[in-house]
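**Q** Task: produce atomic coordinates for the following.
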Amino acid sequence: MSIDMHFRAVPAEEIQEDFNRLTEFMLAAWDKHSEEYASGVSTSISKAFSHVNDFFTKGSDRGSGPSGPSLLPVYGGRHIEDPAHIDLGFLILDPDQVRVAAEFLQTPFDTLWKVDGAQLYGWNEAEMKHFHFGLRAFYQRAASAGHAVIKVVWA
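**A** This is a model prediction of the structure:
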């Protein structure tokens, strides 16, 4: 079974904070994920998104409180709940939060990797580099365009 976290940049004014409309929009985007990924408006992380979040938030000086910069790239954002409580719902970062996430992701990889005992967490350095640089590029493009970001987990 595949579990993916899907990230989609979108102009903030186009977001309709209605669960059903977000579901339709994100399902259509997921159907075109390859093209959207190639154009830079979409990215995804398969299975490892929890590890990527941990990688960004470990370390006492990363501002990882409920709305801290290190939490924004993966699990941060305003939650739009599934009214039926079946799915996890959506997370939405407004353009200012996208900018803050992009700024956080400018942190050099080696600085993030130097977490005490990083290997103890079971992280693979090459894999984390791939995710770090992929999310950095995605958030940088979204921030440069002034876009918001919608996130959803697909199972």
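
**Q** CA only for contacts and neighbour counts going forward, please
**A** OK.

**Q** As a check, name the ranges of all helices in the chain.
**A** Here the chain has its helices, by DSSP state H, at 19-31, 33-39, 49-57, 95-104, 109-113, 125-145.

**Q** next up, for comparison:
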Amino acid sequence: MCTHQRRTQLLTAIAEWVRRCDQDVLARLGCPFDPFTDRFKAPGERTLRDVFARFVPAILTAAGLGIAHSINKSWDAVHDLYTAANALSTDADEPWNLPIYGGRPVPHSADADPSDPPLMLLEPPEVSQAAQFLTAVSFDELWSVVEARFSALGWTKQEHIEHHRDLQEFYGQAASAGHAVVKAVWA
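**A** Below you'll find the model as predicted:
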């Protein structure tokens, strides 16, 4: 969970980024299309703040922000879980990097706060690849690789399987809709 200040900075960074997006990116993000202007409409910062204040995936989707999801978790731990797939596979594409840290960095504007999190854009083909990885990978096999280390840190199998299922659902829905995914991960 991020602090109020960090959440405010994140929403400002997202709003600045989305204002600069091309029409094709807004379309891939699932933004609403305005037939009167013949353009996709980017949500403003106020809309983002209002929606995130009542963070419910269905509301975000209805507001034109595509599908949204948040997991309050140490992302490094979830990424470490997926990196365990490297020990189980020889897939050179490394799809285990996609769900958490994968994607293309999106540069901030010159006047952006340098403490804003980096935004990563995962294009629809990569979203589909992430969804396929999350569906195909055996959670139990991943857990067997990391169990001793994670248990020593007090991390439980139950909390990680819940995050895994949430990510499976999120990426599955985004892939089915043909959406791109924009991620901000606070370190």
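
**Q** sorry, back to before: now render the helices of structure 1 as JSON lines, adding mean neighbour count and distance to Ser64 of structure 1.
**A** As requested, these are exported to JSON lines (neighbours: other CA atoms under 10 Å; distance: least, CA to CA, whole Å):
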{"stretch": "helix 19-31", "mean neighbour count": "15", "distance to Ser64 of structure 1": "27"}
{"stretch": "helix 33-39", "mean neighbour count": "14", "distance to Ser64 of structure 1": "28"}
{"stretch": "helix 49-57", "mean neighbour count": "19", "distance to Ser64 of structure 1": "6"}
{"stretch": "helix 95-104", "mean neighbour count": "21", "distance to Ser64 of structure 1": "11"}
{"stretch": "helix 109-113", "mean neighbour count": "14", "distance to Ser64 of structure 1": "13"}
{"stretch": "helix 125-145", "mean neighbour count": "18", "distance to Ser64 of structure 1": "17"}
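
**Q** export those helices to CSV and tack on distance to Val152 of structure 1?
**A** Compiled in CSV, those are given as follows (distance: least, CA to CA, whole Å):
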stretch, distance to Val152 of structure 1
helix 19-31, 8
helix 33-39, 13
helix 49-57, 11
helix 95-104, 16
helix 109-113, 25
helix 125-145, 15
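
**Q** Nearest to Gly89 of structure 1, out of the ones you listed?
**A** Nearest of those to Gly89 of structure 1, taken as CA to CA: helix 19-31 at 7.3 Å.

**Q** And for the closest one, what's in contact with it?
**A** Contact with helix 19-31 of structure 1 is made by 6, 8, 15-16, 36, 80-83, 89-90, 152, as judged by CA atoms under 8 Å, 6 or more residues apart in numbering.

**Q** before we move on, the earlier item: which stretch among the helices of structure 1 comes nearest Gln119 of structure 1?
**A** Here helix 125-145 is closest among the helices of structure 1 (CA to CA), at 8.5 Å.
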